[in-house]
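below is the structure, and that's it, no one-letter string:
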């Protein structure tokens, strides 16, 4: 079907590292001179990426496109599912909201439309690129779902793609999960698997060698690589599963303590990624009031359901604790977090809940109304803070309009319109700009202001986060090349196309 040569990565389960390995191969193929695109037919994630034309796709595919050195388009992720209530998700089709659907209705009613969308996007990518690196989701062995799945072996068949199966040894039982997954596949799908990769290995590879030999003899599938765990990789996380890896406790060895409020519908938490790369910052995610302690900076990140997450803040005691700390810490709200900081949030169309109006944290003089239309666009403007001005870029994804109900202390001048709000003392700050801390000059000054408030000397030189990301892509590609037999994969890809073209 395709003019491009495809390669698909599937996993024995979620969180085995598919997104990171796809990112690595996007970079590897691009380095080797192939015009390469990522593809994931259906992504479920609350971390979004805005394309240059203002459309919304899964953040992983946007990052993979960056690794390949190309502009992301909605054909790289034509279907995005964003959970907003229990058993319900917003279905985003080619970057725009389509419907809110229950899981059962999506499975029964959306299937044929989904097939058409996926085929169309694969066709477009196959005409424009030389390589397509495809990411699956969950596991192809979920036999209760396989009759109407839209993201694993059915996509491999559409694209006529060979498949590499990934297992996560860090979770334990990697040989059982790999063998079990292969055995539960239909024979024609099993034949499509050209080998396996074992990911997140820690320890002495010699202790694994007998198991690798047994696996290859038992299954007839080659082990194409064993990838050691790679720490401190400055590449955006795919979903909130990664948040379980982070501590909720302060680290007294770091100068600045940054507490990120982790509510149930947290979204686009990658906004805080630049702080992980700063040597004086400790970032932690908190879910309870007793975990908050006395941070220097509290961040209320985005939310897919602002009202439900605001109710969570009240029920957990976090709302009261945040309010108590408003004179001691800087409080920074982004998107949904910005809306929560206001006086009230109205939901007249019951988009997020059955509460027509809810009192906010009352820390900023703003009022928000949840709207039916979603704003998705790349934005830029001039931010004013600390009596200084900064040119900033970011992106907006929100269903809500916010108006000032007090003195207008706007944060960002959008060349005639204002975004965001701040208090006179600049202790409480809010904006719709995702990616605000990715602006290097603003981030440097912001952190130095936090340092000054503690009597610490400023740090005059901080690394560019954009440059760190580029270095991370190269580091990841080099790591995978070292531990995976890329030439053998190339050979098997070409053989598969020759035998199945």
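Received it, and whenever you're ready, just let me know what you need. A quick note: this is a predicted structure, and the numbers were derived from the prediction, not measured.

C-alpha only now, for contacts and for neighbours.
Noted.

end-to-end on stretch 379-396?
Chord length of stretch 379-396, first to last residue, is 7 Å (C-alpha to C-alpha, to the nearest Å).

list the buried residues of it.
With burial defined by 16 or more other C-alpha atoms under 10 Å, the residues of stretch 379-396 counted as buried are 380, 381, 382, 383, 384, 385, 390, 392, 393, 394, 395, 396.

three-state assignment of the closest residue in space to the third one that isn't next to it in sequence?
Taking C-alpha to C-alpha, 6 or more residues apart in numbering as the measure, residue 382 lies nearest to residue 391, with 4.6 Å between them; neighbours along the chain are not counted. At residue 391 the chain is in strand, as set by DSSP: H, G, I helix; E, B strand; the rest coil.

next up, a structure to set beside the first:
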């Protein structure tokens, strides 16, 4: 069993969609793949065949892997209720409503739960594709960041950092994120993806070289902006999620379109090396 985790320099950098596409590529390449997001915050909810709640992103990723979506792929789900209060769900079941202060105390008890759940989830699969949430560099609140580096430690996963060039300041966001990580966490980051690129990539090559010299981490791809009709959670583009209404045929076409796009723009040889730590286990 191997694993890879994708974290972002910020929210809405495209982690969910990229993870969906990467799940699909690995699945097409003959690997048994399962998605996993330890903690998600979302108002939009998917209910698995047992009626358990999970994030829509992980439901899409499961389908991209040819799997039935199950709540254990997103064991912790937070549903905001307003006034700094959220419903806390574990394995799709409501624990209680908690204030942010109460949850900061409660989540220490969730480390053991995540260790137990992940140990069960990973069995029987070649690769686990983990997705982080927000940024791993929120230094004022991440003494125990269940969404990002704490989960990377639990799963012993290498990390690829995703940054969104469309919002501007991409070099500063990458360098700044890495600088704010502690030394142990920074060592986990083995690659960088620059997402939502617009324009001629040839003109960007010098910037990539300079960035790699600064961070000493390879850029494993620059992914051009693409219109994929797989809605992100909470309607990040201003459109409510309609994943349930899509036919399986429509989703398959979008998965295939996304897979082709990523194969053209990501260095999957390098990504496989990161996943398998150069053990030459690729098929």
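Perfect, I can see it now. Keep in mind that this is a model prediction, so the values were computed, not measured.

format the buried residues of stretch 379-396 of structure 1 as TSV; extra columns: secondary structure and distance to residue 153 of structure 1.
Output for the buried residues of stretch 379-396 of structure 1, formatted as TSV (DSSP: H, G, I helix; E, B strand; the rest coil; distance: C-alpha to C-alpha, whole Å):
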residue	secondary structure	distance to residue 153 of structure 1
380	strand	41
381	strand	45
382	strand	47
383	strand	47
384	strand	51
385	strand	51
390	strand	48
392	strand	42
393	strand	39
394	strand	36
395	strand	34
396	strand	34
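
quick check: the residue at the greatest distance from the centre of structure 1 vs residue 332 of structure 1, distance?
Most distant from the centre of structure 1: residue 217, at 37.6 Å, with distances by C-alpha atoms, centre = their mean. Distance of residue 217 of structure 1 to residue 332 of structure 1, computed by C-alpha to C-alpha: 56 Å.

related to what we said a few turns ago, quick check: the residue nearest to residue 382 of structure 1 touching residue 380?
Yes: if you go by C-alpha atoms under 8 Å, residue 391 of structure 1 and residue 380 touch, sitting 7.5 Å apart.

residue 82 of structure 2 and residue 99 of structure 2, how far apart?
Remark: distance between residue 82 of structure 2 and residue 99 of structure 2 (C-alpha to C-alpha) = 10 Å.

going by secondary structure, the equivalent of the residue farthest from the centre of structure 1 over in structure 2 is in what exactly?
By TM-score structural alignment, residue 217 of structure 1 lines up with residue 213 in structure 2. Element membership of residue 213 of structure 2 [criterion: DSSP states H and E] is helix 205-215.

before we move on, back to that, residue 82 and residue 99 of structure 2: which is more packed in?
Neighbours were counted for residue 82 of structure 2 and for residue 99 using other C-alpha atoms under 10 Å; residue 99 has more, 17 against 8.

the more buried one - nearest residue in space that isn't next to it in sequence?
residue 85 is the one closest to residue 99 of structure 2 (C-alpha to C-alpha, 6+ apart), at 4.3 Å.

which ones are touching the one you found?
97, 98, 99, 100 (C-alpha atoms under 8 Å, 6 or more residues apart in numbering).

that one -> structure 1?
Under TM-score structural alignment, residue 85 of structure 2 pairs with residue 88 in structure 1.

if we can go back for a sec, shared neighbours of residue 82 and residue 99 of structure 2, which are they?
Joint contacts of residue 82 of structure 2 and residue 99 (C-alpha under 8 Å, 6+ apart) do not exist.

type out the PyMOL command that picks the buried ones from the contacts of residue 85 of structure 2.
Selection command for PyMOL covering only the buried members of these, criterion 16+ other C-alpha under 10 Å:
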select buried, resi 97+98+99
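
so which of the contacts of residue 85 of structure 2 sit within helices?
Within the contacts of residue 85 of structure 2, residues falling in helices by DSSP state H are residue 100.

take the contacts of residue 85 of structure 2 and lay them out in TSV including distance to residue 207 of structure 2.
Output for those, formatted as TSV (distance: C-alpha to C-alpha, whole Å):
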residue	distance to residue 207 of structure 2
97	46
98	45
99	43
100	40
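
out of the contacts of residue 85 of structure 2, what pair is the most spread apart?
97 and 100 (9.8 Å; C-alpha to C-alpha).

would you map the strands across structure 2?
Here structure 2 has its strands, by DSSP state E, at 2-8, 33-36, 39-41, 45-47, 53-55, 76-82, 85-90, 93-99, 127-131, 159-164, 189-197, 219-224.

what span of structure 1 lines up against the second one?
Strand 33-36 of structure 2 corresponds to residues 36-39 in structure 1, going by TM-score structural alignment.

re earlier: out of the strands of structure 2, deepest packed?
strand 53-55 (a mean of 29; mean count of other C-alpha atoms under 10 Å).
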